[in-house]
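Participant: Mind folding the following:
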Amino acid sequence: MKSHTTSFIGEPLFTPAYLAKLIVPLIIEQFLAVTIGMADTVMVASSGEAAVSAISLVDSITLLIVQVFASFATGGAVVSSQYLGQKDNASANIAAKQLLILSIMVSLVLMTICLPLRSNIIKVIFGSIDADVMDNSVVYFLFILISIPFLAIYNSCAALFRSMGNSKVSLAVSVLMNIINIGGNGYFIFGLGLGVVGAGLATMLSRIIGALVMLVLISNRKNSIFVYKLWKFEWHFEMIKRILRIGVPNGIEGSVFQIGKLLVQGITASFGTVSLAANAIANSVGSFANIPGNALGLASITVIGQCVGGKQYDQAVHYSKKLLGFTYFAMGIIVVPVFFFAPQIVSIFNLSAEATVLASSVIKTCMVASILIWPTAFTVPNFLRAAGDAKYTMIVSMFSMWIFRVGMSYLLALYMGMGLMGVWYGMYIDWIFRSICFIIRFVRGKWKTKRVI
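Facilitator: Below is the predicted model:
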């Protein structure tokens, strides 16, 4: 990579052109990832609010399951990136294969456990919900669970390509998956009238094909990281430990985060189908504002990971500030129009008048909170994880989730009678606390003392 002028001493590791080639495809990919969920929601809306609510509930549970093996992908990506920063490609290849083996094994176990218990899982988490919502949820959950191992493979391979600085591959495969998912939705939902069954089938097929394509691409020996002899089981305990050193804290953090969200979702479910539907739409639309932040978080694993692996801490600080600044700028481009056109956007989902008004109000508050505090609450901790400081982010996230998001949701939504809006205000308070903790940690520089490899 060619050098460019900058304020720190030493040759820069990444040019602006390199960063653009890494980040822009990631933003597009994150946009497409969000649209897969939204496509299911929008296209199944023709089957009624019960179907929309069912997909929302199942997606909430799925996020908890996916978080477990997604954390391994993060751990593998951090380890691989730091090895690439040390110019040790051989060790990066070993880490890549161990990541794939670990992700497949864990996802298969989770799928096997959850399949026969899916109706019980829904009942335990959400309690008493309308019968038609329950029936739709159980059916949709079946297809999503079957697709989980394939999603695990896709996520692991995508993380490895990002570690190489190649985000175009995961973007191309994501485009393919979106085409299959949306086309499948059109055929199964509108053509055959299958409702949530059609939405589940389309999502499952898109993930299966995406995983198979990724496996072929990651086995190419021309890559700086490649996985050879996929069929041959190998277990390198020391490498697994390195991955788990990041993956376990990240997995615990993410799982607790999703459990907290599910508890809060349970509060929302108690307000009835109108609040459930409004919350589902607000979550779908609100997630668009987070697209740049999520993309920059993924990019930081590559950029900050390679800086730390090469012991270039001044460059790690420089690029962290640069990535954070870009996050604010890019999120602003999305937040402003969504804020002003919230009612028109919500109207696309064909909800009842009451649900439409409620969803619009929630979205507007979400846009304000997103541009002010989301980046420091969720992009900055990715900088810390990339450096190996995963335990700190885990502790802060767990504390903040239970005390603020869950605790304040109960206080504001139930005891103070604020309903769905109280749930969202509790979440914003959680974001503020996280931001304060992560900014202090980054500025003090304790993350520079952490070691992964």
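
Participant: drop to CA atoms for contacts and neighbour counts, all remaining ones
Facilitator: Will do.

Participant: Residue 355: neighbour count?
Facilitator: 21 (other Cα atoms under 10 Å).

Participant: where's the nearest residue to residue 234 once chain neighbours are set aside relative to residue 240, distance?
Facilitator: In this structure, residue 234 finds its nearest non-sequential neighbour in residue 98, 7.5 Å apart by Cα to Cα, 6 or more residues apart in numbering. Per Cα to Cα, to the nearest Å, residue 98 is found 6 Å from residue 240.

Participant: again with residue 129
Facilitator: Relative to residue 240, and taking Cα to Cα, residue 129 is found at 41 Å.

Participant: Another for comparison:
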Amino acid sequence: MYNKHSLYFMSATRKINMLEGSLWDKLIVFALPLAFTGLLQQLYNAADVAVLGRFVSDLAVAAVGNNVPVFGLIISFCMGLSIGVNVVVARALGMKNDQKASEAVRTSFITAIVFGIFALLIGQAFANSAMDWLDVPEEVRDYALIYLRVYLLGMPFIAIYNFLAAVFRSQGDTQTPLWALLIASLFNIGGNLFAVLVLDWGVAGVALATALANLLSAVILFVKLTHLDGPLKLDVSQLLKVDGASLKSIVRIGLPAGVQGAVYALSNLVIQSAINSLGPEAMAGSVAAFTIENSVYCFINAFALSATTFVSQNYGARNLERCSRVMWVTMGLNMCATVLLTAGVLLFCRDLLGIFSSNEEVLALGMIRILWVLVPQPLSVVMDTLSGSMRGYGYSMPPAMVTLVVVCSVRLIWVYTVFPLTPTYETLMMVYPLSWVITMAGLIILYVRLLRRIRNRRQMVEDAI
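Facilitator: Prediction:
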């Protein structure tokens, strides 16, 4: 049994000094647990797909694949908001303002609960409509609707986990959220097998096991945070004291990132609807490949979030030169990791797809998606690292707007003009790298202009002094 002081010591040893010393090793130590946390989050979906594919049917797999963009829409908004938590708390820590950090933590928890309940209610209200919007085939519709409704029961806990994980991340602790998710993932795998093989609950049982696993991960972080000492301690007796200034900052930074992720996911919903028109095999192949490529993206996203946190703390400490170094070092590490992981996936591609299905047509379609979406992932490295760095400075709206306007417009135009002329699965996949190239160019221009503006502002302050 750990006492209060030993719990504090364990947390303290996981903190990273982001303001001094070398960067590359600290970024790796910070990013790797974060990447594995993302992998475990993907494992929730992968475990559902694998169990249903092996013990139920390809139609059940297609039902999960149909809902992936729907979950992406909601969860992306949630994770975007949590970036606001990360930036606000990290900046307060960089400024040595413990009271501000404490107020932000408390406000974050209440915001997570409100958002999670709101997402649950909205999701349930529009579940049937979502099936119509996505043009889900009749043979898949019942499975898809059941999975969506049950999965949504875990939304409040998904929100709480992501917001509290952002709190731990703000001080450099990416290990605690990882351990919490590892325990929940093991629970989810066991729950999936029990629900399908013992209870014979099929799709509903798998979704319920996932919702309960989300509850478990949220509870672990909540209990851990209430036992901390220092500014990040979550004081249960003062939970209802929401700090207006902290809430405003969290929303100002997190909302654009959340809207970006949500609208980004909305464009994927349009693509998913087009995939659905090609039949259950295309749906199953797409979700299998998506699960693999998203595992690689977990590392891209982890390094981007690392840039956000490191830049936030150093910007709070007014060290602009170190902020710039953070971006370049993160970009290099991110690119190396992505290239190595992509090469590994390509080497074992067919075996990895075989985990989810033995259907030859499903495997062939999955291979097409991997070649068109996974291989160009270095483009995402540049996009996400630049966006993450800009959010660290507190500039969340500009990269969000660039990404929204370019990605969504390119994908919508492609789906409604090019795809009808050549309605094949490969035609749909081509739009991903095309939209990334154009977006990347816009973000590079935006980042250069942002740095120039920040440096000019600092020069004006120094001249005034």
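
Participant: Map the residue nearest to residue 234 of the first structure onto the second structure.
Facilitator: Using TM-score structural alignment, the equivalent of residue 98 of the first structure in the second structure is residue 107.

Participant: ditto for residue 318 of the first structure
Facilitator: Per TM-score structural alignment, residue 318 of the first structure is aligned with residue 325.

Participant: if we can go back for a sec, might you report the residue contacts of the match of residue 98 of the first structure?
Facilitator: 239, 241-243, 246-247 (Cα atoms under 8 Å, 6 or more residues apart in numbering).

Participant: can you tell me the helix or strand for the residue nearest the centre of the first structure?
Facilitator: Closest to where the C-alpha atoms of the first structure average out (Cα atoms, centre = their mean) is residue 294, at 7.0 Å. In the assignment (DSSP states H and E), residue 294 of the first structure maps to helix 291-309.

Participant: Same question for residue 228 of the first structure.
Facilitator: Residue 228 of the first structure belongs to no helix or strand, assigned by DSSP H and E.

Participant: for it, what are its contacts?
Facilitator: Going by Cα under 8 Å, 6+ apart, the list of residues near residue 228 of the first structure reads 97, 219, 221.

Participant: Could you find the counterpart of it in the second structure?
Facilitator: Under TM-score structural alignment, residue 228 of the first structure pairs with residue 235 in the second structure.

Participant: Residue 385 of the first structure now?
Facilitator: In the second structure, the residue paired with residue 385 of the first structure according to TM-score structural alignment is residue 391.

Participant: how much space between residue 433 of the second structure and residue 218 of the second structure?
Facilitator: In terms of Cα to Cα, residue 433 of the second structure sits 35 Å off from residue 218 of the second structure.

Participant: wait, residue 162 of the second structure
Facilitator: 8 Å.

Participant: Over to residue 388 of the second structure?
Facilitator: Distance of residue 388 of the second structure to residue 218 of the second structure, given as Cα to Cα: 25 Å.

Participant: Repeat that for residue 248 of the second structure.
Facilitator: 24 Å.

Participant: in which helix or strand would I find residue 209 of the first structure?
Facilitator: Residue 209 of the first structure is located in helix 196-218, with elements delineated by DSSP H and E.

Participant: er, residue 133 of the first structure actually
Facilitator: Since the elements are taken from DSSP H and E, residue 133 of the first structure ends up inside helix 131-163.

Participant: which residue numbers in the second structure go with that helix?
Facilitator: Residue span in the second structure matched to helix 131-163 of the first structure, by TM-score structural alignment: 138-170.

Participant: mind checking how far residue 247 of the first structure is from residue 387 of the first structure?
Facilitator: Distance from residue 247 of the first structure to residue 387 of the first structure, by Cα to Cα: 13 Å.

Participant: distance of the closest residue to residue 138 of the first structure other than its chain neighbours from residue 59 of the first structure?
Facilitator: Distances taken as Cα to Cα, 6+ apart put residue 119 closest to residue 138 of the first structure, at 5.7 Å, once the chain neighbours are dropped. Distance of residue 119 of the first structure to residue 59 of the first structure, computed by Cα to Cα: 14 Å.

Participant: now do residue 226 of the first structure
Facilitator: Relative to residue 59 of the first structure, and taking Cα to Cα, residue 226 of the first structure is found at 32 Å.

Participant: neighbour count winner among these two?
Facilitator: residue 226 (23 against 19).

Participant: any idea what that one is structurally, helix, strand or coil?
Facilitator: coil (DSSP: H, G, I helix; E, B strand; the rest coil).

Participant: The counterpart of residue 41 of the first structure in the second structure: neighbour count?
Facilitator: With TM-score structural alignment as the criterion, the equivalent of residue 41 of the first structure in the second structure is residue 49. Residue 49 of the second structure: 29 surrounding residues under other Cα under 10 Å.
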